[in-house]
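Trainee: Would you be able to build a 3D model of this:
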Amino acid sequence: MAFDPRNNSLNLIRLVLALLVLVSHTFPIAGWGDGPMYADENLGGWAVIGFFVLSGYLIMGSRVRTDAGTYLMHRVARIFPAFLVCLVVTALAFAPIGYWRLNGTLSGFLTTANTPANYVFANSFLRMSDYSVAGTPGAVPYPGAWNGSLWSLYFEFLCYIVVGLLAFVPLVRRSAWGIAVAFVLSVVAQIRVGDVVALFGGNGEIPLLAKLLPYFLGGALLYMLKDRIRFSAPFGLLAAGVSFATISLVPSWGGQLVAPLVAYALLWVSLVLPAPRVILRNDVSYGAYIYAFPVQQMVVIFGGHTLGLVPYVLICTAFTAVLATASWLLVERPVMRRVRRGTPSPAPTAAQAAVTPG
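Mentor: A predicted model of the protein is given here:
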């Protein structure tokens, strides 16, 4: 069967990936170690990779259907408003409570070295430069970081830019060869990441971009091949098996090499996995991703982690669900609707809601 952009459970899969990030972060935030690992990557890291391969498929579709200006406007509208609101909520809601619990007063909260205002301003362009606010969170197992999940959004947006620029090349828009070449080069860059980092003067962001870009381009490549491939259970299981084996054998770059197969497996699952109607109509995965970490820190501040792993996860999931739903209903969906009304676009698909929750 072909991939049906109107009838799939991608919203559910992305929500599950966001919740896997929450579970993964539970261990360091509560002081219980690194948590489950596979091929030198924790559970949250693999969830982020899942977001990137799916996003690559969906965002490539968005780019080839729209002009560069509309594409960029949609991508900015999808990722920035909810992100900026999250920064403000962290600075003006979570952090004051954390500061009061730590110091017994709010005196000095607005004038500390890393002020709430500077937390919002310094991080407002996605590149996280300070994860703390007014010295909080403190006296917790994982101090100094209110939202360790937000780092991936910067790299997600860099991938948007890469695909946006590649699509200016006529070959990229007309056939799969252009993206195939870009994908192969990105895998080579990951294999030779030390040499690539040296070319950029040791820039610490390059290893992360080299790691994540092949996953995004692997998903993009699968989109460009969509008219030639069909999804079925035998091939879906085969793709998953080959991916697992390759990653196990070559953990340093095997995942990047099989990124198109990972995308195939996830998309196949989205076609056969049923999803509740409310999830089909509402994508709360981004909100879950960006609010889970501060919620988890706040629950720890009030001692919720002492109840044990399962109660702690359930409490954090419940509060995160409330904030994620509010983010979708009050920020994300209204902004995207307004942007779509103001720009001509083809029939809406799952790509219009795609973003890494990472």
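Trainee: Only C-alpha atoms from now on, for both contacts and neighbour counts.
Mentor: OK.
Trainee: Show me the strands in the stretch 51-200 of the chain, by range?
Mentor: Remark: no strands are assigned in the stretch 51-200 of the chain by DSSP state E, counting those that start in this stretch.
Trainee: hey, where'd the helices end up in the stretch 251-358 of the chain?
Mentor: Assigned by DSSP state H, counting those that start in this stretch, the stretch 251-358 of the chain shows helices spanning 254-257, 259-272, 277-281, 285-301, 309-327, 333-342.
Trainee: quick one: which of those is nearest Ala239?
Mentor: Counting by Cα to Cα, Ala239 lies closest to helix 259-272 out of the helices of the stretch 251-358 of the chain; the figure is 5.1 Å.
Trainee: Switch the helices of the stretch 251-358 of the chain over to JSON lines; also include distance to Leu92 and mean neighbour count.
Mentor: Converted to JSON lines, those look like this (distance: least, Cα to Cα, whole Å; neighbours: other Cα atoms under 10 Å):
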{"stretch": "helix 254-257", "distance to Leu92": "39", "mean neighbour count": "26"}
{"stretch": "helix 259-272", "distance to Leu92": "38", "mean neighbour count": "24"}
{"stretch": "helix 277-281", "distance to Leu92": "30", "mean neighbour count": "12"}
{"stretch": "helix 285-301", "distance to Leu92": "12", "mean neighbour count": "25"}
{"stretch": "helix 309-327", "distance to Leu92": "15", "mean neighbour count": "18"}
{"stretch": "helix 333-342", "distance to Leu92": "22", "mean neighbour count": "14"}
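Trainee: this one as well, want them side by side:
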Amino acid sequence: MVSTVDAGVRMHVKPARQDYIATLDLLRLAAALAVVIFHYFFRGAASGALAEAYPLAAPFALYGYLGVNLFFLISGFVIAWSAEGRDWEQFAMARCVRLYPGFLACMTITFIVILAVGEPLFSTSFAQYAANLSMFAPAFGQSFMDGVYWSIVLELVFYGWVTLALFTGMLQKRKLELIFIWLAISALNEFFVGSRAIRLLFITEFGPFFAAGVVVHHIHAHGRSLSALLLLAASFLLSCSTISVTRDWMLNEYGIAVSQPHLVIANFAMHAMLIGGVLLRSRIGPPGLTLALGGLTYPLYLLHQNIGYLAINAAAPLVGKWTAALGCVALMLFASWVIWRHFERPVQRALKTWLGRAVEVTLARFRRASTDAQPAE
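Mentor: Next up, the predicted model:
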């Protein structure tokens, strides 16, 4: 999920190294649309959420869930770049500003729609809404307002580890060593231990995708080295194995899944797209358009599934299933752009100013208290 969340991939680093990679925004849009196609043309009917099936599109739409893996690859790259040159509190504040306004808007809209017209397909409650405000609804005994939110939790766990690594100085000094340890934990858990707690805490199923993105950024920013190239190869090889976990789940759930050889090919293509996007960063424009396309991907990802199912079911008997599904894709793109342009960006600017001042005041008080507590010489 997005990264499912780094729309408008502007890199906030030291002034001499600021940049904008438009190709990553286009990749993020492709990843988001892949997930939308997966839900509308395969999973919707397979799960019983859609009344109409799309047998002609389903064999191709089946691959669309891999858009989440591509999001995680991109997220690893962008977060590594975003963290470079920042203090831990600056990074944490930037991630909060980036994630929460769009999440709040889309989750609230989903809640209102389900509350109004969701029955009998979906139901909700104010208790569920309150739990979802935390972004960790299952921790409060409630389900996610929309099933796609699971990936946002993994993003938050990743951000938490990056914040800790910045706080301790390990990200600046021992980045590649941390990646090695992370890959080792992932391999041990996925191949031998199988702990669900470790899988969540260390994101061991999807960790190789985040890790590969971080390493690609390291090579991009600091040049090639044998250790970095070996870690990138290890991340890719491990991801070829962990990517099959979802395949096993889909076989049990739907009786069909992408074959293992095709998963490896798709995985190679995703890694190649990330690397190619970085290499071709100066060939894509104009930045205003790509920034908007990247900006709408986060709301699109958060908003499309449950509301889309309800909309397609309502429209299909009137206009036909194909017009309903394709029209819903267009509607979700437009609605996502409106949320990004007229809510997310203004709220982000205001929240960034408010949080910035709050952090400055808090740190100033902490430093003052620390100085006062020191014994006089």
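Trainee: TM-score for the pair, please.
Mentor: Here the TM-score for the pair of chains, by TM-score structural alignment, normalised by the length of structure 1, is 0.69; 301 aligned residues with a Cα RMSD of 4.2 Å.
Trainee: returning to what we had before: among the helices of the stretch 251-358 of structure 1, which comes closest to Leu213 of structure 1?
Mentor: With Cα to Cα as the measure, helix 254-257 is the member of the helices of the stretch 251-358 of structure 1 nearest Leu213 of structure 1 (8.5 Å).
Trainee: Can you give the contact residues for that closest one?
Mentor: Val187, Gln190, Lys211, Leu212, Pro214, Tyr215, Gly218, Ser243, Thr246, Ile247, Ser248 (Cα atoms under 8 Å, 6 or more residues apart in numbering).
Trainee: Show me what counts as buried in the helix or strand where the last one lies.
Mentor: By that I understand Ser248 of structure 1. Using DSSP states H and E, Ser248 of structure 1 sits in helix 233-249. Buried residues in helix 233-249 of structure 1, counted by 16 or more other Cα atoms under 10 Å: Gly236, Ala239, Ala240, Ser243, Phe244, Thr246, Ile247.
Trainee: just curious, which of the contacts of helix 254-257 of structure 1 is nearest to Phe293 of structure 1?
Mentor: Within the contacts of helix 254-257 of structure 1, proximity to Phe293 of structure 1 (Cα to Cα) peaks at Leu212, which comes in at 21.1 Å.
Trainee: Map that closest one onto structure 2.
Mentor: Mapped onto structure 2 by TM-score structural alignment, Leu212 of structure 1 lines up with Phe206.
Trainee: go on, Leu84 of structure 1?
Mentor: Structural alignment (TM-score structural alignment) places Leu84 of structure 1 against Leu104 in structure 2.
Trainee: circling back to that earlier point, distance to Thr320 of structure 1 added to the buried residues of helix 233-249 of structure 1, as CSV?
Mentor: Putting the buried residues of helix 233-249 of structure 1 into CSV (distance: Cα to Cα, whole Å) gives the following:
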residue, distance to Thr320 of structure 1
Gly236, 32
Ala239, 33
Ala240, 30
Ser243, 31
Phe244, 31
Thr246, 35
Ile247, 32
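Trainee: Asp87 of structure 2: neighbour count?
Mentor: 13 (other Cα atoms under 10 Å).
Trainee: Which residue in structure 1 occupies the aligned position of it?
Mentor: Correspondence of Asp87 of structure 2 to structure 1, assessed by TM-score structural alignment: Asp67.
Trainee: quick one: that match and Leu323 of structure 1, what's the gap?
Mentor: Distance, Asp67 of structure 1 to Leu323 of structure 1, using Cα to Cα, to the nearest Å: 33 Å.
Trainee: Show me the helices in the stretch 1-150 of structure 1, by range?
Mentor: 10-30, 43-65, 68-89, 95-103, 116-123.
Trainee: how big's the offset between the longest one and structure 2?
Mentor: After superposition onto structure 2, helix 43-65 of structure 1 sits on average 1.7 Å from its aligned residues (mean Cα distance after the TM-score superposition for structure 1).
Trainee: how far off helix 259-272 does that helix point, in degrees?
Mentor: Taking axes from the mean of the first three to the mean of the last three Cα atoms, to 10 degrees, one finds helix 43-65 of structure 1 and helix 259-272 inclined to each other by 90 degrees.
Trainee: which other helices and strands contact helix 43-65 of structure 1?
Mentor: Here helix 43-65 of structure 1 touches helix 10-30, helix 151-166, helix 206-224, helix 259-272, going by 3 or more Cα pairs under 8 Å, 6 or more residues apart in numbering; DSSP states H and E.
Trainee: let's see 7 Å
Mentor: Of the remaining helices and strands, those touching helix 43-65 of structure 1 by 3 or more Cα pairs under 7 Å, 6 or more residues apart in numbering; DSSP states H and E are helix 10-30, helix 206-224, helix 259-272.
Trainee: cool, the first one as well?
Mentor: Secondary-structure packing of helix 10-30 of structure 1 (3+ Cα pairs under 7 Å, 6+ apart): helix 43-65, helix 277-281, helix 285-301.
Trainee: Repeat the analysis, applying 8 Å as the threshold.
Mentor: For helix 10-30 of structure 1, the packing partners by 3+ Cα pairs under 8 Å, 6+ apart come out as helix 43-65, helix 259-272, helix 277-281, helix 285-301, helix 309-327.
Trainee: need these in TSV with distance to Pro28 of structure 1, can you?
Mentor: Formatted as TSV, the helices and strands packed on helix 10-30 of structure 1 follow (distance: least, Cα to Cα, whole Å):
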stretch	distance to Pro28 of structure 1
helix 43-65	11
helix 259-272	27
helix 277-281	29
helix 285-301	10
helix 309-327	12
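Trainee: Of the ones you listed, which is nearest Leu165 of structure 1?
Mentor: Leu165 of structure 1 sits nearest to helix 43-65 of all the helices and strands packed on helix 10-30 of structure 1, at 9.7 Å, using Cα to Cα.
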